[in-house]
Structure formats: structure tokens, C-alpha cells
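Engineer: Compute the structure for the input listed below.
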Amino acid sequence: MEIMIREWTMADTAAVLRIPTAADDKYSRGVVALRTGSAAYPGAAVLGVEAAWRTGAGYVRYLGGAPDAVLARRPETVVGDEIGRTRVGAWVIGSGTDAAHRSEHEQTALRRVLSGRTPVVVDAGALDLAQEAVAPLVLTPHGGELDRLCEQLGIARPQEAASGSPEHRAAASIEVARMLHAVVLCKGARTLIASPDGRTIAVTDAPAWLATAGTGDVLAGILGTLLAAAPGRPHEEVAAAAAWLHGFAAAIASGARDGAVGHPIVAMDVAEALPAAIAELIA
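Structural biologist: So this is what the prediction gives:
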């Protein structure tokens, strides 16, 4: 079966971004809660929180295992183990965590998030819990994690799928999306976003400098913020906008624009370039 893939554009991304008005407050601009990071990987928490703020969140709540690192970098963040009465618009879970070392307390907390009605960005160390979720999900696996999801779900992969071709990644993403009733954003040089009904979007043109540790944590923070700020938008479109903005910020940070080769960057450079990327989009 031929898969029809929509190519996402700058104009598509600009249409998803929500520009605040005088009528907005911190809640209407988007409330993001992150249960990310750990003692082993505190940087993932810092990067995701930084990206959420830089993308324009009105309120960021952090409930993960690296509160001191988060507050040292972003003191605006509200830290605590319970969400209380905070009106969360989107969750981000899993970045910088390892399912093999998950405590019973953390397992219970994640399952509580996944049993709600608020959209959840599920990354890295929480992908194994997606099968039992009730909440609307956007999964953000890389190619290896997508393969593990296929194995977990009993999805047969053709032998040639090991080549990682875009066609096979798209087919696998669609099947995982269908079985989990979730949007799947498979990260790569050509990022593919699949929805449960088979609609597929491709996001390209990100500079190769983006392939560095921690940039996936930044993407998760961007995505959580856009989901919280645009509750009426189809989640596959919001995911595509997040991926495009992520790549655009990387192009600005690395100087890889207008044919320039650019230069190396680190993940925090991408997060810090987000305001400039957004300003250019909405100008």
C-alpha cells in the first residue's frame, strides 16, 4: 500500500503558533507539567523545562527527579511532587529516565498521568507504558525505540525494515499509531509523524548539527508547550509544528542557513534559539 506523506512547511508551522493577546494570562498561554529527568540524567529535565519556557509557556510545573538542577537554571519553574490544583494543558514524561530503574512511586505517578484526559508527550523511558494509557498521547521515539515498540506490540517487521528506509519507518509508525490510538513522531533526519487514521507528515530540512545528545529532550519540551497552547489543533499537526520549529531553531543556532555549512551546537543552543525562531515565524 502506498503511503501518502504530507510535507510540512514554515507556513504550516506559523499557523499553529498562538500569539498571546492582552486578554491572556499565564494559564491561557499554556500550562506544561514535566515528569522528566533523574539523578542519573538531570540534564534532560533542564533541557525540557528550558525549551518549554523558551517556546512561550505561561506556566511550567516540574515534578521529576532533578528539581535542584531545574531551579538552578530556571527559577521561574514551580517544583513539587504533586500537581495540586494546577490546570495542566499538557504533560511531558519519560525524557532522561530509564524504565529498568523506575521506582514503584514513579510507576504509580506515571500511570496516574496516563490514565487522565490531558494530552501526554511520551518520550524515552516512559514509552513502555504507552500501551496501558487512556490519555491522548504523542509518542516521540527514535528509530531504535520505534523498533522496540513494534516488538512490544507484536507488530511484524519485514526483514528489509532493518535498513531504516523512510517507507518502512512510515509503515511502522502508522501501525504503532493505529494500535495505540496515538500520534507517533519518529525522530530522524526526516522526522515522520503518523496519526491513528493513517495520515502521515514529514518534516525535513533540519541541519545535521541537530544530531547531538539532548536535542530530543528539547523537542519534547517544545511539543508539550505547543499542545498546551493549542488545545483545539489536531495533535499530528502540533507535533509536526514542534518538529519543524525544533529544526529551525537548530538552523539559527548553528548558522546553517542560506546554504551555509554552519557549525557544531549543543542542545541548550537549540533551546536558547527558540525565541528568535518564533519571532521570525510570526513577523
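Engineer: Every contact and neighbour count from this point should use C-alpha atoms.
Structural biologist: Noted.
Engineer: Contact partners for the most centrally placed residue in the chain?
Structural biologist: The residue lying closest to the centre of the chain (CA atoms, centre = their mean) is residue 220, at 2.6 Å. Counting by CA atoms under 8 Å, 6 or more residues apart in numbering, residue 220 touches 48, 92, 95, 121, 123, 140.
Engineer: Including distance to residue 11, could those residues go into TSV?
Structural biologist: Shown next, in TSV, are those (distance: CA to CA, whole Å):
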residue	distance to residue 11
48	25
92	26
95	29
121	24
123	27
140	23
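Engineer: re earlier: wasn't the residue nearest to the centre of the chain part of a strand?
Structural biologist: No. Assessed with DSSP: H, G, I helix; E, B strand; the rest coil, residue 220 is helix; it does not lie in a strand.
Engineer: ok, now how distant is it from residue 243?
Structural biologist: 9 Å (CA to CA, to the nearest Å).
Engineer: Next, the second sequence, to be compared with the first:
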Amino acid sequence: MAKPRRWLEWEAAQARDWIAVPQATDDKYSRGVLGVRTGSTAYPGAAVLGVEAASRTGVGMVRYLGPKRVSSLVLQRRPEVVTADGRVQAWLLGSGMDAAARSDEETARLRKALKQGLPTVVDAGALDLVGGTAGPTVITPHFRELAGLLGRSGQTVTADQIAGDPGEWAVRASSALGCTVLLKGSVTHIASPSGIRLTVSGAPAWLATAGSGDVLAGILGALLATHSARIEADADALAALTATAAFVHAAAAHRASAGGPLVALDVAEAVPATLSALLA
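Structural biologist: Take a look at the predicted model:
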């Protein structure tokens, strides 16, 4: 895709081209397998929400590889999820984790996934490991997380400064970290190292709720898994898929809200109907 140097608003006309529709010859493996290392004993719901959203975004299989108690909760909600290790086409890492409380064993598992060279979503409690990525990578910070991440790379900036000019800081972060950045906010900014700059606007204010980011990460992880071959052929596909995830997330929130309050699980449950309407 072209590399706009000005910000381009990503809308339905662009997003629908990045939804993988299965063909009669597809099976669960060719439709994409997403590996998920998310959640913790302190925040198990993040894993449930991310897996729920990924499962509803068209991925062929989700492999959840996390703590035993969290796996049990994931399976209670989504019994079709596979909890055995195996081949995957993309990774979702870090949602519902706390880097400060992460065990050495879990850190080693995250590093191993990051070094596989697969398309990867790095969220929340794995953001501190972003320098060790070997494949196409999207990070999904909010303002405070990005300030901390840039601080570790030697740039002094506050969350308030990022909030004052989120587009500029998304671009700076993408350049400094060498990955695609999805910066959360009332307007989502997506910036890639190659110069792509995309925005997604119009999400309902009700979407500012606990677990919303976990749902977004799940949607994005699924899109990367279903388009892993396309990403391998064209690195710029990563930014388009990231913007599409943000668009689907916002559209599903509108559908779930219908003008009123919502919770994160409502958004995940609204994804299939949202994709159906988008493709129609």
C-alpha cells in the first residue's frame, strides 16, 4: 500500500479488504493459528477477553499457553481453544501481565516467542521486551505505557505530553523502536517505520472501559494470523491490518452499545455481526 506522510483516516472501504473470508478448500490451519501468551493469576480476565475476541474474528484456531488457572477459565468460556503447544502463524503476547511481577520462566517463554520471527502483537506486560522482537511487530500502548517505553529507550516524555500530540509521538516511537505502533486514545494513531500514518476515529466514549484493550489485542492478533502470508510478502500490510483491527473494534463497540453503556465482553461478542455488516 502507499505510504502516506499525512494522516489518513481508515474507514470501512479500506477495512473490508483486510478481512479474510474462508474458501471451500480452507481448513482450520490454513485459516490461521494464533498463539496466545496472555493473562496472569492477578489478571486472568485479560486472557479470556483476548481469546474470545480472537476466536470471533475469523481465526481458524487459538492456542492458549498460559497459567493453569487461567487456562481453565479460558476453556470454560471457549472450550474449542487448544492449550497444547504447537505451530502458530502469529503471536499475541502480554495482555494482563505485569512486567514487574513476571517470573523468569514466563519471561523466557515470551522471549522465545518473540524470536520466532512471526507477526506479533505485543501488549501491556510484554512491552518491555519489544527490543527482542525478530519479526513484524505491533505494539499497542496507551499514553502512560508509551511514555514508560520511550523512557527506557532514552527519550524523556510524560503521558501528558504524549496525550497533547499523540500522532507525533506514535511516529517517534515507531522510528525509535522499529515496529508498528498502535497508540490508543479517543483517536487511535497507527504509525509504521516505513512512514505509514493512519487514524481510526469515532469509537463511542463508552468504549473507555476495563478490558477494552484486551479485546482490541485479540482482534488484531487474529487478523495477523489470518494474513501471515500477506505480511511476509509485504511488510506494509501490518499497518493496514492494525488499522483494520482498530476500525472493527470501534464498530463492534457501536453495535454493542446502541447508545448506552457496554462492557468489554459485549464488544467481543459483537465482532461477528460487525464483520458480516462490513463485508456486506
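Engineer: Show the buried residues in the contacts of residue 220 of structure 1.
Structural biologist: 48, 92, 95, 121, 123, 140 (16 or more other CA atoms under 10 Å).
Engineer: Tell me how many other residues surround residue 34 of structure 2.
Structural biologist: 31 (other CA atoms under 10 Å).
Engineer: tell me the secondary structure for it?
Structural biologist: strand.
Engineer: what do you get for residue 184 of structure 1?
Structural biologist: Assignment for residue 184 of structure 1 (three-state DSSP): strand.
Engineer: contacting residues for it?
Structural biologist: 138-141, 173-174, 176-177, 192-195, 236.
Engineer: Among these, which are located in strands?
Structural biologist: 138-139, 192-194 (DSSP state E).
Engineer: how about CSV for these, with neighbour count and distance to residue 3 of structure 1 added?
Structural biologist: Below are those laid out as CSV (neighbours: other CA atoms under 10 Å; distance: CA to CA, whole Å):
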residue, neighbour count, distance to residue 3 of structure 1
138, 30, 20
139, 28, 20
192, 27, 12
193, 32, 12
194, 32, 11
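Engineer: Dump those to a markdown table, plus distance to residue 64 of structure 1.
Structural biologist: Putting those into a markdown table (distance: CA to CA, whole Å) gives the following:
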| residue | distance to residue 64 of structure 1 |
| --- | --- |
| 138 | 19 |
| 139 | 19 |
| 192 | 28 |
| 193 | 27 |
| 194 | 28 |
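Engineer: sorry, back to before: which residue in structure 2 lines up with the residue nearest to the centre of structure 1?
Structural biologist: With TM-score structural alignment as the criterion, the equivalent of residue 220 of structure 1 in structure 2 is residue 217.
Engineer: Next, residue 22 of structure 2: secondary structure please.
Structural biologist: Once three-state DSSP is applied, residue 22 of structure 2 turns out coil.
Engineer: Assess the claim that it and residue 29 are in contact.
Structural biologist: No. Under the criterion of CA atoms under 8 Å, residue 22 of structure 2 is not in contact with residue 29, lying 11.3 Å apart.
Engineer: who's in contact with the aligned partner of residue 174 of structure 1 in structure 2?
Structural biologist: Using TM-score structural alignment, the equivalent of residue 174 of structure 1 in structure 2 is residue 171. Each residue near residue 171 of structure 2 by CA under 8 Å, 6+ apart is listed here: 181, 191-193, 195, 197.
Engineer: Most widely separated two among those?
Structural biologist: Using CA to CA, the two most remote members of those are 181 and 195, lying 11.3 Å apart.
Engineer: Helix, strand or coil: sort out residue 23 of structure 1 for me.
Structural biologist: coil.
Engineer: Near it, how many other residues are there?
Structural biologist: Neighbour count of residue 23 of structure 1, defined by other CA under 10 Å: 6.
Engineer: Give the equivalent position in structure 2 for it.
Structural biologist: Match for residue 23 of structure 1 (TM-score structural alignment): residue 25.
Engineer: what's the answer for residue 245 of structure 1, then?
Structural biologist: Using TM-score structural alignment, residue 245 of structure 1 lines up with residue 248 in structure 2.
Engineer: burial count for residue 263 of structure 1?
Structural biologist: 13.
Engineer: Chain neighbours aside, what residue packs nearest to it?
Structural biologist: Once flanking residues are discounted, residue 263 of structure 1 sits nearest to residue 254: 5.1 Å by CA to CA, 6 or more residues apart in numbering.
Engineer: ok, now how distant is the counterpart of the one you found in structure 2 from residue 264 of structure 2?
Structural biologist: Using TM-score structural alignment, the partner of residue 254 of structure 1 in structure 2 is residue 257. Distance, residue 257 of structure 2 to residue 264 of structure 2, by CA to CA: 10 Å.
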